[in-house]
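*Asks:* pasted the sequence and its predicted model underneath.
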Amino acid sequence: MSEPQKLMLVTGMSGAGKTTTLRVLEDLGWEAVDNFPVRLLRPLVREVLAGEDRVPLAIGFDTRTRGFEPQTVISIVKSLQEREDLALSTLFIDCRSSELERRYNETRRRHPLANGRTALDGILAERDLLEPLRRWADMLIDTSQLATNELQQFVRQNFGTDGAPQIAVTVSSFGFARGMPPLADLVFDMRFLDNPHWVEDLREQTGLDEDVANFLHQTDGFEDNFTRIRELLMDLLPRYGAQGKSYVHIAFGCTGGRHRSVYTAERMAAALRDAGYSPTISHRNLASRATDTVEMQTA
């Protein structure tokens, strides 16, 4: 008999990290679908089981999903759990109400259940609605004290598929003007590149913007040295894994942490994904204003 189809239902409080969790699962080899109508879950399962592919499947839904009703969800899932050809689990992503309120106020996003009221009103209404699912879920992750990259790391450690590399990789950018990252395993100084800060049209942009990317791509020395660094990492990462190291932090620095390091980190993360890794990426100083960074004309 073939292995049961692995299916995980992912739900939880809005703003707690459901979307982040699904993205990491997708990087790990799961097929992930967000905001899926629960009433279509049975037809989807029938279609998946009729095929030969047994890729793990993660289905995300929450209070914004059409036809969402906790007791209906529980009833459908209970009936599916009786199937021997299906390995079904449920994951609830939770977070303290005060922390969710802080996140919504910080990003100025509107809570889906606020309906013209405060974010906290929407959070409390959603918590009451989701309480039956929270009590019933097989697994619960509380992200109240987790940064985004920490949640990503937790998901990688607990839900990786057999075919995913075991070593967890973080790629980050930072500005030397604000100090080096204390826990980086490998640090690459990108200050040998021409600095977009001194190009007026690029100063207020970042390494995530196309104009800055084009500028750095064409900068003398970038492509050759990027290739050397990539080849070095492709050699080192398997060696770290063979020595039992489970976590590697690769940091790219420039003066302010907004242009050269950001672009290089993004390019390297993409190269690592192409090689089969699932890197976590973070930009420590990306939110800093260009005028707040310590820049020198020779940097």
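*Replies:* Looks like it came in fine.
*Asks:* when you work out contacts or count neighbours from here on, use the C-alpha atoms and nothing else.
*Replies:* OK.
*Asks:* flag every buried residue along the longest helix along the chain.
*Replies:* Counting residues, the longest helix found in the chain (DSSP state H) is helix 222-242. The neighbour-count check on helix 222-242 (16 or more other Cα atoms under 10 Å) flags Phe222, Arg230, Leu233, Leu237, Gly241 as buried.
*Asks:* nearest to Arg260, of those residues?
*Replies:* For those, the residue nearest Arg260 by Cα to Cα is Phe222; the value is 9.8 Å.
*Asks:* just checking, the closest one touches Leu216?
*Replies:* Yes - counting by Cα atoms under 8 Å, Phe222 touches Leu216, with 6.9 Å between them.
*Asks:* quick one: the strands in this protein, in order.
*Replies:* Remark: strands assigned in the chain by DSSP state E are 5-12, 31-33, 57-60, 86-94, 139-142, 168-175, 186-189, 247-254, 280-283.
*Asks:* deepest-packed of those strands, please.
*Replies:* The highest mean neighbour count among the strands of the chain belongs to strand 168-175 (a mean of 25), with neighbours defined as mean count of other Cα atoms under 10 Å.
*Asks:* okay, the angle between that strand and helix 222-242?
*Replies:* Using axes from the mean of the first three to the mean of the last three Cα atoms, to 10 degrees, the inter-axis angle of strand 168-175 relative to helix 222-242 is 140 degrees.
*Asks:* and stretch 86-97, how far out from the chain middle?
*Replies:* In terms of Cα atoms, centre = their mean, to the nearest Å, the centre of stretch 86-97 is found 17 Å from the chain centre.
*Asks:* what sits up against that stretch?
*Replies:* Contact partners of stretch 86-97, identified using Cα atoms under 8 Å, 6 or more residues apart in numbering, comprise 4-13, 16-18, 80-81, 120, 123-124, 133-134, 137-144.
*Asks:* quick one: the helices in the protein?
*Replies:* Ranges of helices in the chain, per DSSP H, are 18-27, 41-50, 70-81, 97-107, 119-136, 148-159, 210-217, 222-242, 260-274.
*Asks:* make JSON lines from those and add distance to Ser282 to it.
*Replies:* Compiled in JSON lines, those are given as follows (distance: least, Cα to Cα, whole Å):
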{"stretch": "helix 18-27", "distance to Ser282": "13"}
{"stretch": "helix 41-50", "distance to Ser282": "34"}
{"stretch": "helix 70-81", "distance to Ser282": "35"}
{"stretch": "helix 97-107", "distance to Ser282": "18"}
{"stretch": "helix 119-136", "distance to Ser282": "27"}
{"stretch": "helix 148-159", "distance to Ser282": "7"}
{"stretch": "helix 210-217", "distance to Ser282": "17"}
{"stretch": "helix 222-242", "distance to Ser282": "18"}
{"stretch": "helix 260-274", "distance to Ser282": "9"}
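*Asks:* comparison target, given below:
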Amino acid sequence: METTAAQPRDIEVVLLTGSSGAGRSTAARVMEDLGYYVVDNLPPTMIPEVVRLAAEGSTIERVAIVTDVRSRVFPGGTVTLINMLAERGVRPTIVFLSASEDILVRRFENVRRAHPLQGDGTILDGIAAEREMIEPLRGLADLLVDTSDLSVHDLRRRLEEVFDTPVGRQVRITVQSFGFKYGLPRDADMVFDARYLPNPHWDPDLRPYNGTDAKVSDYVLAQDGASEALDHLDALVDTVIPGYRREGKRYLTIAVGCTGGKHRSVAMARELGSRLAGPDIDVRVVHRDLGRE
């Protein structure tokens, strides 16, 4: 009886990478719960074969690969893995997880574990060595997730928002308001400064309210330069989105900041999110520092 080889199917491949201690294990569990076949702790040279087998005749449609400093013993490490997948026509979505240095130190101390690369040195030595090794991957990432201020549940929600349903060619944009006095968002692709607009904080009638309230929003959006800036931002995103699609990048984070993240940035972020939403663009608006005062 004559048989024919199974035809390869298009499958979704997500590559989870980043700093040790930044939440890769948690991310892997989330992806497994979302229906992904999770591959962890395999030599990079073996992973393309796993992807091939998944694409040929199996019922697996979504694969999440965890790669970390353990791959350093293989020539080229994670970059080699990406190239090997590309040779098979697979363009993985790269998720890069990171956290601030002090947070990483605290996490390793809390679980009383050594950093994989610290050797006879300190945890900080291990973090520095790893950062030098993985930094090139940050520039290749489709989605940057800084977990410094995220709980396990926050990280789960973040990944569920992105991967809970197949996205196809859709681009997902997160517009995030923030306060400069609390620090820049570490995972933003674009940052816009709204501090050039008059601050409602100095108006006693507006101070108790925030940018989600109509009276504050109307005030901010009526200022000279507000609408024009939003027009330019909208046009800029329209310009770069086709390039993002060509490069396979489907996730974009735009941060809009003011002093405290309560009035101007909130109003501008909400309006920008409303303008950017469309049939092929899924927009989520979040307010990082609202209510923090």
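*Replies:* Great, that's in hand. What you see is a predicted model; the values in this text were computed from it and never measured.
*Asks:* now do the end-to-end distance for stretch 266-284 of the second structure.
*Replies:* End-to-end distance for stretch 266-284 of the second structure: 13 Å, by Cα to Cα, to the nearest Å.
*Asks:* meant to ask about stretch 213-222 of the first structure
*Replies:* Start and end residues of stretch 213-222 of the first structure are separated by 11 Å (Cα to Cα).
*Asks:* matching residues in the second structure for it?
*Replies:* Using TM-score structural alignment, none of the residues of the second structure align to stretch 213-222 of the first structure.
*Asks:* do stretch 253-266 of the first structure as well
*Replies:* When the second structure is aligned by TM-score structural alignment, stretch 253-266 of the first structure has no counterpart there.
*Asks:* measure the equivalent of Gly29 of the first structure over in the second structure to Thr147 of the second structure for me?
*Replies:* Aligned against the second structure by TM-score structural alignment, Gly29 of the first structure finds its counterpart in Gly35. With distances taken as Cα to Cα, Gly35 of the second structure is found 23 Å from Thr147 of the second structure.
*Asks:* so between the two, which is more surrounded?
*Replies:* Using other Cα atoms under 10 Å, the more surrounded residue of Gly35 of the second structure and Thr147 is Thr147, with 21 against 15.
*Asks:* quick one: map that one onto the first structure.
*Replies:* Match for Thr147 of the second structure (TM-score structural alignment): Thr143.
*Asks:* correct me, but its match touches Ala16?
*Replies:* Yes - when contacts are counted by Cα under 8 Å, Thr143 of the first structure is listed as touching Ala16 (6.3 Å).
*Asks:* nearest spatial neighbour of the match of Thr147 of the second structure, skipping sequence neighbours?
*Replies:* Excluding its sequence neighbours, the residue lying closest to Thr143 of the first structure (Cα to Cα, 6 or more residues apart in numbering) is Cys95, at 5.2 Å.
*Asks:* go on, Arg64 of the first structure?
*Replies:* Closest to Arg64 of the first structure by Cα to Cα, 6+ apart is Pro112, at 6.9 Å.
*Asks:* from Met8 of the first structure, how far off is the one you found?
*Replies:* Computed as Cα to Cα, the Pro112 of the first structure to Met8 of the first structure distance reads 24 Å.
*Asks:* Met13 of the first structure pairs with which position in the second structure?
*Replies:* Mapped onto the second structure by TM-score structural alignment, Met13 of the first structure lines up with Ser19.
*Asks:* just give me the neighbour total for its match.
*Replies:* 22.
*Asks:* surely it meets Arg131?
*Replies:* Yes - in this structure Ser19 of the second structure lies within contact range of Arg131 using Cα under 8 Å: 7.1 Å.
*Asks:* what's the overlap in contacts for these two?
*Replies:* With contacts taken as Cα under 8 Å, 6+ apart, Ser19 of the second structure and Arg131 have no neighbour in common.
*Asks:* what's the counterpart of Glu160 of the second structure in the first structure?
*Replies:* Aligned counterpart of Glu160 of the second structure in the first structure: Arg156 (TM-score structural alignment).
*Asks:* and what of Asp102 of the second structure?
*Replies:* Taking TM-score structural alignment, Asp102 of the second structure has Ser98 as its aligned residue in the first structure.
*Asks:* and its match, what does it touch?
*Replies:* Taking Cα under 8 Å, 6+ apart as the criterion, Ser98 of the first structure is in contact with Leu120.
*Asks:* 7 Å instead, please
*Replies:* Listed by Cα atoms under 7 Å, 6 or more residues apart in numbering, the contact set of Ser98 of the first structure is empty.
*Asks:* ok, it to Ile123 of the first structure distance?
*Replies:* Ser98 of the first structure sits 9 Å away from Ile123 of the first structure, going by Cα to Cα.
*Asks:* give the burial count for the counterpart of Pro44 of the second structure in the first structure, as a bare number.
*Replies:* Mapped onto the first structure by TM-score structural alignment, Pro44 of the second structure lines up with Val38. Val38 of the first structure has 23 neighbours, counted by other Cα under 10 Å.
*Asks:* ok, the closest residue to Phe36 of the first structure other than its chain neighbours - contacts?
*Replies:* Closest residue to Phe36 of the first structure apart from its sequence neighbours, by Cα to Cα, 6+ apart: Phe61 at 5.7 Å. Phe61 of the first structure makes contact with Val10, Thr11, Asp34, Asn35, Phe36, according to Cα under 7 Å, 6+ apart.
*Asks:* please repeat the previous calculation with a cut-off of 8 Å.
*Replies:* Applying Cα under 8 Å, 6+ apart to Phe61 of the first structure gives the contacts Leu9, Val10, Thr11, Asp34, Asn35, Phe36, Pro37, Val38.
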